[in-house]
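K.L.:
Give me the fold of what follows.
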Amino acid sequence: MHNPLARARYLLAAHTPRQLPPDGGFEVAFAGRSNAGKSSALNALCQQNALARVSKTPGRTQQLVYFDIPPSTDRYLVDLPGYGYAKVPQDLQAHWQAFIDGYFQTRQALRGLVVVMDIRHPLKDYDRQMLGYAVSRGLPAHALLTKADKLGRGQQSQALLAVRKELFSAYGDTVSVQTFSGESKQGVDEARAVVGGWLQL
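P.N.:
Sure, this is the predicted structure:
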């Protein structure tokens, strides 16, 4: 199956709004708590091993990292800073909060948000905050329950059902959800179809 995302490549890392690319075209943002498996998910979707650095130290990503998808010049995947890391000074956390707030409120190119959560620990406060950003902007969001290979099929179904129920009661049908594993490639095609649809690839 042809996968346009396989052409994705690193473009830039933005630490302030001024460093972002021109606000046109289509972007899909990826968010996830530290160690939720966000880098592995991005790598699996793009069929690349090291597109997003898989880091052993949580919270290494402290910029908005942009990947473009040639040959188009206005299609981007955006890796948002990992969160939940304690080693960041207070003022830097405040800077991040303001940057991310502004990005979600004003970025016209943003077409959807993927929130990556460990299937064993889903819907933490930050996951809800990120989903809330998307929903309040009227943007579609998609929850990836990663590391599904760590659970048996029955447990996966139970977790999926519980998360789906909670998301529906909080956000209606604006947030979709699926199980996913970068390791076993479970759910990769499904997630790729969602992201590709938002990017109109």
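K.L.:
C-alpha from now on. contacts and neighbour counts both.
P.N.:
Fine.
K.L.:
Packing partners of the biggest helix by length in the chain?
P.N.:
When the chain is scanned for its longest helix (criterion: DSSP state H), the result is helix 153-171. Applying 3 or more C-alpha pairs under 8 Å, 6 or more residues apart in numbering; DSSP states H and E, one finds that helix 153-171 makes contact with strand 175-179.
K.L.:
list the helices and strands the strand it packs on packs on?
P.N.:
So strand 175-179, by 3+ C-alpha pairs under 8 Å, 6+ apart, packs with strand 141-146, helix 153-171.
K.L.:
mind listing the strands for the chain?
P.N.:
Counting by DSSP state E, the chain has strands at residues 9-14, 26-32, 64-68, 75-79, 110-118, 141-146, 175-179.
K.L.:
Enumerate the positions of the third one that are buried.
P.N.:
Under the neighbour-count criterion of 16 or more other C-alpha atoms under 10 Å, strand 64-68 has L64, V65, Y66, F67, D68 buried.
K.L.:
gap between the residue nearest the centre of the chain and S169?
P.N.:
Geometric centre of the chain, nearest residue: F30, 1.8 Å, by C-alpha atoms, centre = their mean. Between F30 and S169 the distance is 23 Å, computed by C-alpha to C-alpha, to the nearest Å.
K.L.:
quick one more, to check against the first:
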Amino acid sequence: MSNPLQGAQFVLAAHRVSQLPADRGAEVAFAGRSNAGKSSALNALTGHKGLARTSKTPGRTQQMVSFSLPPYKDVPVSRAQDAQERLPLAQAEGEPSLEVRLVDLPGYGYAKVPQELREHWRQEIDRYLHQRRSLRGVVLIADIRHPLKEFDRMMLDFCFATGLPCHLLLTKADKLSRNQAAQALAAMRKSFPDGLHATAQVFSSTAGTGVDEARAAVVALLRQPREGVHQDR
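P.N.:
This next block holds a predicted model:
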């Protein structure tokens, strides 16, 4: 199966929301604790091993990092059917092109950084989630072996309150048996409150478990129509 997220490229690393690319098009944010495997997941999904920095020291992502995906206009109209098979992001004939991006949010909750920087991250992530009009959904990364932490719950609560779609990747599934992973996934889905626009799956960047499913979920979020705008803060 072809990779619809292939061709992702680093654009910039922003210390503040105001430094991100122009707020147009569509983007999906990746959020999660610093030790949950967020960078590895991004690399696996895009098929680019060096796209997001990975390290044995959690918390190396200390800015909002924006990655661009190939614009829709790069897909020749004359090959629309083939393009739909290779790149599900492609626009239908006659529709305008759309800029698409992935945004890696700073890892939270584990990094050994000054309290002042932690507070800066908290404020900027909050501002990003509330103000970013091109944001179509969140991919939340969490270690399948552990219960959701406070930050994870806060992110789900935000998505619930604003109606923002969320896809939960339960990473490091290769550390569990297939039966254990299935039980963890079922328990997670059962814990979602009614009305939460969230999906969940097991995932392992090491074993390749769930990679195609996750790619399809990201594409679905990018193609999600924008319903309303978050309140500015």
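K.L.:
Quick check: TM-score for this pair?
P.N.:
Between these two chains, after superposing, the TM-score reads 0.94 (TM-score structural alignment, normalised by the length of structure 1); 199 aligned residues with a C-alpha RMSD of 1.5 Å.
K.L.:
follow-up on the earlier one: redo the strands of structure 1 as a markdown table? Include distance to V135 of structure 1.
P.N.:
A markdown table is the format used below for the strands of structure 1 (distance: least, C-alpha to C-alpha, whole Å):
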| stretch | distance to V135 of structure 1 |
| --- | --- |
| strand 9-14 | 24 |
| strand 26-32 | 14 |
| strand 64-68 | 20 |
| strand 75-79 | 18 |
| strand 110-118 | 10 |
| strand 141-146 | 7 |
| strand 175-179 | 8 |
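K.L.:
which one of those lies closest to L201 of structure 1?
P.N.:
When the strands of structure 1 are compared by C-alpha to C-alpha, strand 75-79 sits nearest L201 of structure 1, at 8.4 Å.
K.L.:
who does that closest one touch, helix- and strand-wise?
P.N.:
strand 26-32, strand 64-68.
K.L.:
so who does the aligned partner of L221 of structure 2 in structure 1 touch?
P.N.:
Matched to structure 1 by TM-score structural alignment, L221 of structure 2 sits across from W198. Taking C-alpha atoms under 8 Å, 6 or more residues apart in numbering, we find W198 of structure 1 in contact with F26, V28, R111, G112.
K.L.:
next one: Q63 of structure 2
P.N.:
A13, A14, H15, L105, P106.
K.L.:
What distance do you get for it to T206 of structure 2?
P.N.:
For Q63 of structure 2, the distance to T206 of structure 2 - C-alpha to C-alpha - is 25 Å.
K.L.:
likewise V65 of structure 2?
P.N.:
23 Å.
K.L.:
for stretch 120-132 of structure 2, the distance to its chain's centre please.
P.N.:
Mean-position distance between stretch 120-132 of structure 2 and its chain equals 15 Å (C-alpha atoms, centre = their mean, to the nearest Å).
K.L.:
Provide the aligned range in structure 1 for it.
P.N.:
Going by TM-score structural alignment, stretch 120-132 of structure 2 lines up with residues 95-107 of structure 1.
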